[in-house]
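In: I would like to see how this sequence folds:
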Amino acid sequence: MKQESSTLSKVNNDSSIVNNEFIEHDFVAQGTAENKLAKHAIQVHKFGGSSLATSECIKRVLEIIRANCQLNDIVVVSANGKTTDSLFAIYSLVERTIAEQEKQLSDEITAAISVLAQSQAQLITELLNANNSKQLLCQLDKDISQLTTWLAADIAQHKNDILAFGEVWSARLFSALLNEQVCPSNFIDARDFLVIDNEQSGLVDNATSAAQLRQRRQFGKLAVITGYISQDSRGTSCTLGRNGSDYSATIIAALVAASNVTLWTDVDGIYSADPRVVPSARKLHRLPNGVAKELGRLGNPVLHAKTLLPLINPLSEHHTHLHVASSFDAQVIGTEIGKFGQIAKQELSVTYLNDLLLAQSVSFTGDCAAKARAEFAPICMDDQQGFMVITQAQQKSLSHWLASHDVEITFKPVAIIATVGHRVAERGDIKARFKRSLKTAKPLQLVGGDNSHSVIAILPEPCSIELLNKVHHEMTKDARHIGLVVAGMGNIGERFLSLLPAQLNNVYALENLHLVGLLSSKKALINNDGIDVNQATSLFAQQAIAYDNDQLISWLTQHPYDELIVVDITPSEDFSLLYERIFALGIHIIGANKWAASSSTQAYNKLVNTADSHNSLWLGNTTVGAGLPINYAIDDLRQSGDSISELSGIFSGTLSWLFETYDGSVKFSTLLLNALAQGITEPDPREDLSGRDVQRKLLILARKAGFELALEDIDCQNLVPEALQRLSLEDFLSRANELDDYFASALSEATSKAACIRYVARFQYNANAITGNNPAGISAKVSLEVLPKNDPFANLIPGDNIFKINSRWYQDNPLIIQGPGAGRDVTAGGLHSDLVKICQQLAHKQNQVKIKGMS
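Out: Coordinates of the predicted model:
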């Protein structure tokens, strides 16, 4: 089959613009005349044993391959499920029988081999067609025969070959499955190219390994390579240690200069603590290389200690990013490890290790300390006080090493708990907080990690789950990161941005907020490492590039923050049509844009339901009344148990100015053209005079008050004569004097009654007015009204808005909110009010950790 798609490529985190290159996925079925490698950087995808444990799991992985791989990528696989554990168990059984002087394989061993063979045969027959399964079953029979022969011979000589069967079977099956269902593929045994010096150090002969891998990769075929296994310079099979397939993947990535390595496993990323025992653990979306390496060294359950070594080369200009993602939930964005800016460097996590030993000796001081450190790579060490912390497995070799120096050593059982983050050992505030959190644990020592990325407490007792949760809470309670994207770089957008630096400095709720995106209708500036708020508009002018909506949604899908807020300051209906897709990503919106909130009833209800189902917040106080808190007031009344029966007022700053100013001393058209010249009206004044803006605002408030109605349910008086409605703007302005007679007549009639004219919005609900013709009991209209001069709506400062609310609590004496209804300062201020409120709500939000496959 052939699958083609174009997506926004991952944002280059060393760049501050959206990467505009497109990736084309091109799978070509067997039998096609010509296979061409896609022209893109190589990516390595590694799948762990749990991801390949059953036929259902393997089918899921096939779909991941379809969606994410191209023909010049590389797939690295672990053994299926617990296959390697089974091989270890069989090997141990044989070792025991040899010790007991038994000459033949016992029934127990034979049965274990049979169960292993049956499980592999079942995968083959469930996944492959008859012809292909027959071929692999024959190969499996030969392997089982070879396994039995080796087990009955000198097993020590063949130990690694025995343990290698799991990866060989897994890679061979997966390659055959790809060939049958997805794309051309070739199976490669890593022992045919990957050369290390020995199993103890695992140092790779890069030149030889890279050359041999180039020979074995086949043009136009997706390479499927075994993890975990390799060979030494003599050609002897070696393994890379338990969980060594991750290390295999990063070694191979370094050999081919891959742009990315993705470790597809049973968790959707790396967390700030082990999520199995710390329910409040939060995903770390981005980790600097050095921090991730330290986490792996200090017991993180996902990262293998050596995984990052091949990717960290300070002398190389090539940088490979590592991703951790879940094959059980491939749509969820995982964790990325690489080179990042300041935001990612603020991440903190807590990890622990039990069953350790504190070793004390004079050989751990002075010049000898460096030799001891190089020989044993301890968990931590203090060469002033002469101690190191090691694993229990290292005790015997350390004792022997010191015996040759003829010095004494003491061992004490200990545990460690550590705070890990970028340069935390150099930060006094972090160390002080860590020390306070350990007060009841009475640590023996507090030691900084060698690379300064950890502060380690040595505990006299095993680290309890209670202590781990307490320390994690204290160290990460303020660590959530919120990304901010501002859409709309016009007059109000620029004012919003100019206020942002002071807000970030002065408002505690915005402490973890980072500006990461700026959008106009045609250009975007996206930077995951943050945009300098003091230079936002100039950086946008210099660096923004063209984008389309699909590219924007792709970036939003992959954003690396705990939460993301989009502030929509555009007047664009097109941008409002993205709201549903944005809400579906769990992203929050602050909207000054009226289109979404006043869309059709079906569309509006769908937006509300989508936001609710994805825990997305939607605030839009500035859609009506600029910065006036009318939306807040309605929300508060409803949430407090009140019920609203009437909403009315003057909702247009433009129409407020026109009718408060119009007294007949100048013609209405002269006043209108003057307002246009001052920027008081829309560029086309008919937008104001049509009443549509007021109509939309009344709809928004009525919906906020809990009523379901549509725009067409609100009668709207258009103040533009029909003859002028369809003219070009130029023609309309030249004939604006045709408005004069109507407004002069309306004003004269009102004046004769000691009254005035105002454009008023009115919504009323009366349960007693429910009839067959009005089943909802609702009346709503926007129109020019004649009002007595003592009416609250009659005496406003020109340009002000006024809102009157009648409710169960405010019946005889209504609630009135009055003030500026337009203007860049008040609107930008209203947006900042929404921003503070949404950040305050998010500060108390708890994301539930979902673990779909982790044992």
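In: make it CA atoms for all contacts and neighbour counts henceforth
Out: Will do.
In: right, and the helix or strand after the longest helix that the chain contains?
Out: For the chain, the helix that runs over the most residues, judged by DSSP state H, is helix 155-181. As assigned by DSSP states H and E, the chain's next helix or strand after helix 155-181 is strand 185-188.
In: so which elements touch that next one?
Out: Packed against strand 185-188, as judged by 3 or more CA pairs under 8 Å, 6 or more residues apart in numbering; DSSP states H and E, are the following elements: helix 155-181, strand 222-226.
In: got the contact list for the helix or strand that it is followed by?
Out: Using DSSP H and E, the helix or strand that follows strand 185-188 towards the C-terminus is strand 195-196. Strand 195-196 is touched from outside by Gly202, Leu203, Val204, Asp205, Asn206, Thr208, Ser209, Ser230, Gln231, Asp232, Ser233, with contacts defined as CA atoms under 8 Å, 6 or more residues apart in numbering.
In: could you flag which of those are buried?
Out: The neighbour-count test (16 or more other CA atoms under 10 Å) applied to these identifies Gly202, Val204, Asn206, Ser209, Ser230, Gln231, Asp232 as buried.
In: can you put those in TSV and add distance to Ser598 and secondary structure?
Out: Putting the buried ones among the contacts of strand 195-196 into TSV (distance: CA to CA, whole Å; DSSP: H, G, I helix; E, B strand; the rest coil) gives the following:
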residue	distance to Ser598	secondary structure
Gly202	64	coil
Val204	63	strand
Asn206	62	helix
Ser209	63	helix
Ser230	64	strand
Gln231	67	strand
Asp232	70	strand
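In: between these, which is nearest Val76?
Out: Ser230 (13.0 Å; CA to CA).
In: and the closest one, how far from Leu747?
Out: Computed with CA to CA, to the nearest Å, the distance linking Ser230 and Leu747 is 93 Å.
In: got it, and Ser613?
Out: The gap separating Ser613 from Leu747 is 51 Å, by CA to CA.
In: these two: who's more crowded?
Out: Regarding Ser613 and Leu747, a neighbour count based on other CA atoms under 10 Å identifies Leu747 as having more, with 20 against 12.
In: also this sequence, please, to line up against the first:
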Amino acid sequence: MKVLKFGGTSVANARNILLAENIIKKESSQNRIIVVVSALHSVTDSLIKAAEYASLKDENYIPILKDLEEKHLNLVKELIPVLEQSSWLSFVKKHCNDMEDIYNGIFVLGEFTDKIKDRITSYGEFLSSNIIATRLQHEGLDCLWMNSADQIRTDSNFTHAKVDFNITEENIKKFADDHKNQIIVTPGFIAKDQNGNATTLGRGGSDYTAAIIAAAVSADELQIWTDVNGMMTADPRLASNAKSIPEISYHEAMELSHFGAKVLYPPSIQPVMAKNIDLQIKNTFDPDACGTLVSHRLSRPANEKHQIAAGVSNMSHIALLTLEGSGMVGIPGISAKLFQCLSFEKINVILITQGSSEHSITIAVNEKDAFHAENVVNASFKDDIQLQRMAPVKIETGLSIVALVGESMKNRSGISAKMFGCLGNNGINIRAIAQGSSERNISIVISEKDIKKAVNVLHEEFFESEIKQVHLYLCGIGNVGSKLVEQIFEQNEYLRENNLINLRIAGLSNSRKMYFSDQGISESEYSSWNEKGVEASIHGFAEEIISRNLRNSVFIDVTASSSVPEVYEKLLKKSINIVACNKIAASSDFEIYKNLKNTARNHSCRFYFETNVGAGLPVIGTINDLMKSGDKITSIQAVLSGTLNFVFNNYDGSRTFSDVVAQAQKEGFTEPDPRLDLTGTDVARKILILAREAGYPLQFEDIENESFLPEECLQGSVENFYEKLTEYEDHFKNLVNEAQKNGKILKYTAEFKDGKAKVGLQHVAPESDLYHLYGKDNIVIFKTLRYSEQPLVVKGAGAGAEVTASGVFADIIRSV
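Out: Next up, the predicted model:
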């Protein structure tokens, strides 16, 4: 014998019922079956809503009842042959009239008790099961309707009645033995107490009814037919990549369902688990799909990597209550007193955690019960609170529980570290932790606003073949930004296949517009993103990134703006990684620089700015590696401006200095205002950054800058600047000629030695490492304790949009 249960969506309307009928026909052709049905979809909610209106003396309950009556009458007309409809239309009408009498009583008395609630909510299953049984009979099937309320005996704890299993099993077994019909149809959810009053088994109780019946008749299998393909590895509304779980143990299913997996009512597992009855969760709308097998006979290999965890479950609208005080330490019975006072008030405790010091106990309850629980506990411990042995209960609301569940987590080291590590790296603060000795469940309490991010982070870490979704927010779509976007689109497939990383451009901003897409901006969409964007501001861009709260987020600054770094600290505090091409932050006041580095470290995120010096060259990374390995930088000699190197490599007096600078600007080697490069300010910032990364707390004012530009060239507009360069052509020729007289060339260099730094033009001899440096190349020469005689040299292209973008790209990959 098999037991089949069909949920509310499976019997929502005539079309869905016909799908269920096909399943029933197929199963009954091979087995004797008992079919348990729920009320039509949303009927129970409507019955409760109408009663709440009536209890408030609000006549809006009347149209709700009329709609319910019409819904059931229409179902009879669609499912039962015309010649047989009359009696069943009368049947529905009679019971709807009975309901109306009860609701009128609620309206008059203004009272809606749990006892009345059980009475009215029992009508949903009663009506649907009778109509479906009649439909099957008229299809020529050997079908009988059984009133489960007559068979299932409970106590009088209305809305959550406790089953008397001895009497119930005896009743069901006798009915099944006495009636040999191939199909028995029965309502779920409903029962009676010893006095014949209607009781119910809790919301989701139809599953429980089916499990009770399956256990009573020792069924070969229990099938739960619903609207999804079994239990999922996570809530698909939160994790788009959630997938069906092919098979799962009773204990895993119980843990997942307890913490929010809605597809199965938690008490349903216990009766079938006690008798080792397999439970299949199947999809009425896709009956050939595998679904989920809940069983004690699992075939999955215990050592499979993806089977470390079975699923991620979550429960929202949670509150934490903390009772603490020195008067609790070493005093027996405190916990018992706490749980007893909550039990008396029917307040369910979802999670418990207590430190070994016994100084505090923290419990999680439904948020709707939080303030009632607070009053109850404070009243129970009133004397201790007045004597200041304990503090009044502290409440935190707006929380959620996330649970990682799996049998294979037992005796596996590193699971908690992996779980907490990936959450911490995404800035998800854990408020409480609970893990039972069974090791099959690690539960955490987090902020409600972090729930989607947390579920996705854990699902990605444990279930998604380790492909990490990375969300990029790019600020600045100029030469470098555009090249970076091109490189991301070109390289993403390679990164997915070889590095298990999937990059999504989730946000773009320039000085005018900003645009967001959580699923990633596609290559085709990129060409017109600014047309769809909204008005941009850097603070608005940052706030939107924070509010979206996506996992593995990276903010990328490829601007030269002084305002963009203002949001760095705010983003780092939300554990959002930052990759900066912009030099402003790292070369600003030393305390600001130090604070940003510390903030990144304290919030488990990355602040990378390799392209601040040398574009794509590994200059800062080299310093970091030397420092980490215990070496010490003693001196740095460098050519750090691709612009100035290009200019002095190409200026020999045969063309005007103004023409050479204009060529450098045209080829993209300079800032829009070339004076930022030619004054040496940019080089000074770079040597400052290198000195700081080498461990020296220098300020920008400490850098000696020997400018070669006449003061008049720095005044006015860019156009005036080029005019002045022409006027001072003799000055620039003299600089070149003086160097050439001595067989040397001009290089704009940066030096750091003995804790001091300077930048300026130098005459460089042919034997110097700086001499043979062409085009836009940069060079950095490190002397350290280990590289004291033969220096460490980093050399290569130090300017250009493409190489700078590739350096930013490398920082992005390092950051995740």
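In: most widely separated two among the contacts of strand 195-196 of structure 1?
Out: Spanning the widest gap among these are Gly202 and Thr208, at 14.7 Å by CA to CA.
In: picking that back up, okay, and the longest helix of structure 1 goes to which residues in structure 2?
Out: Residue correspondence for helix 155-181 of structure 1 in structure 2, counting by TM-score structural alignment: none.
In: buried ones in that helix, by neighbour count?
Out: For helix 155-181 of structure 1, the neighbour count (16+ other CA under 10 Å) marks 155, 158-180 as buried.
In: would you tell me which of the helices and strands packed on strand 185-188 of structure 1 gets closest to Pro721 of structure 1?
Out: With CA to CA as the measure, helix 155-181 is the member of these nearest Pro721 of structure 1 (66.6 Å).
In: just the helices in the stretch 751-855 of structure 1 please.
Out: 824-843 (DSSP state H, counting those that start in this stretch).
In: now the strands for it?
Out: Here the stretch 751-855 of structure 1 has its strands, by DSSP state E, counting those that start in this stretch, at 755-765, 778-788, 800-807, 815-820.
In: how about the stretch 451-600 of structure 1?
Out: Taking DSSP E, counting those that start in this stretch to define them, one finds strands in the stretch 451-600 of structure 1 at 454-459, 482-487, 513-519, 523-526, 545-546, 563-568, 588-591.
In: let's have those strands in a markdown table, adding mean neighbour count and distance to Tyr759 of structure 1.
Out: Supplementary listing: the strands of the stretch 451-600 of structure 1 in a markdown table, determined by neighbours: other CA atoms under 10 Å; distance: least, CA to CA, whole Å:
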| stretch | mean neighbour count | distance to Tyr759 of structure 1 |
| --- | --- | --- |
| strand 454-459 | 25 | 66 |
| strand 482-487 | 22 | 31 |
| strand 513-519 | 24 | 35 |
| strand 523-526 | 23 | 38 |
| strand 545-546 | 16 | 42 |
| strand 563-568 | 23 | 28 |
| strand 588-591 | 25 | 25 |
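In: mind putting the ones you listed into JSON lines with distance to Leu672 of structure 1?
Out: Formatted as JSON lines, the entries for the strands of the stretch 451-600 of structure 1 read as follows, by distance: least, CA to CA, whole Å:
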{"stretch": "strand 454-459", "distance to Leu672 of structure 1": "67"}
{"stretch": "strand 482-487", "distance to Leu672 of structure 1": "31"}
{"stretch": "strand 513-519", "distance to Leu672 of structure 1": "33"}
{"stretch": "strand 523-526", "distance to Leu672 of structure 1": "34"}
{"stretch": "strand 545-546", "distance to Leu672 of structure 1": "37"}
{"stretch": "strand 563-568", "distance to Leu672 of structure 1": "29"}
{"stretch": "strand 588-591", "distance to Leu672 of structure 1": "29"}
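In: which of those strands sits closest to Val324 of structure 1?
Out: The minimum distance between Val324 of structure 1 and these falls on strand 563-568, with 19.2 Å, by CA to CA.
In: tell me the residues of structure 2 aligned with the closest one.
Out: Structural correspondence for strand 563-568 of structure 1: residues 552-557 of structure 2, per TM-score structural alignment.
In: residues in contact with the matching stretch?
Out: The contact list for stretch 552-557 of structure 2 (CA under 8 Å, 6+ apart) reads 426, 469-476, 564, 576-582, 812, 815-816.
In: ok, now which ones touch the one residue sitting closest to the centre of structure 2?
Out: The C-alpha lying nearest the average C-alpha coordinate of structure 2 belongs to Lys453 (CA atoms, centre = their mean; 1.3 Å). Under the criterion of CA under 8 Å, 6+ apart, the neighbours of Lys453 of structure 2 are Asn549, Leu550, Arg551.
In: just curious, which of the residues you listed is nearest to Ile395 of structure 2?
Out: Checking the contacts of Lys453 of structure 2 against Ile395 of structure 2 by CA to CA gives Asn549 as the nearest, at 24.8 Å.
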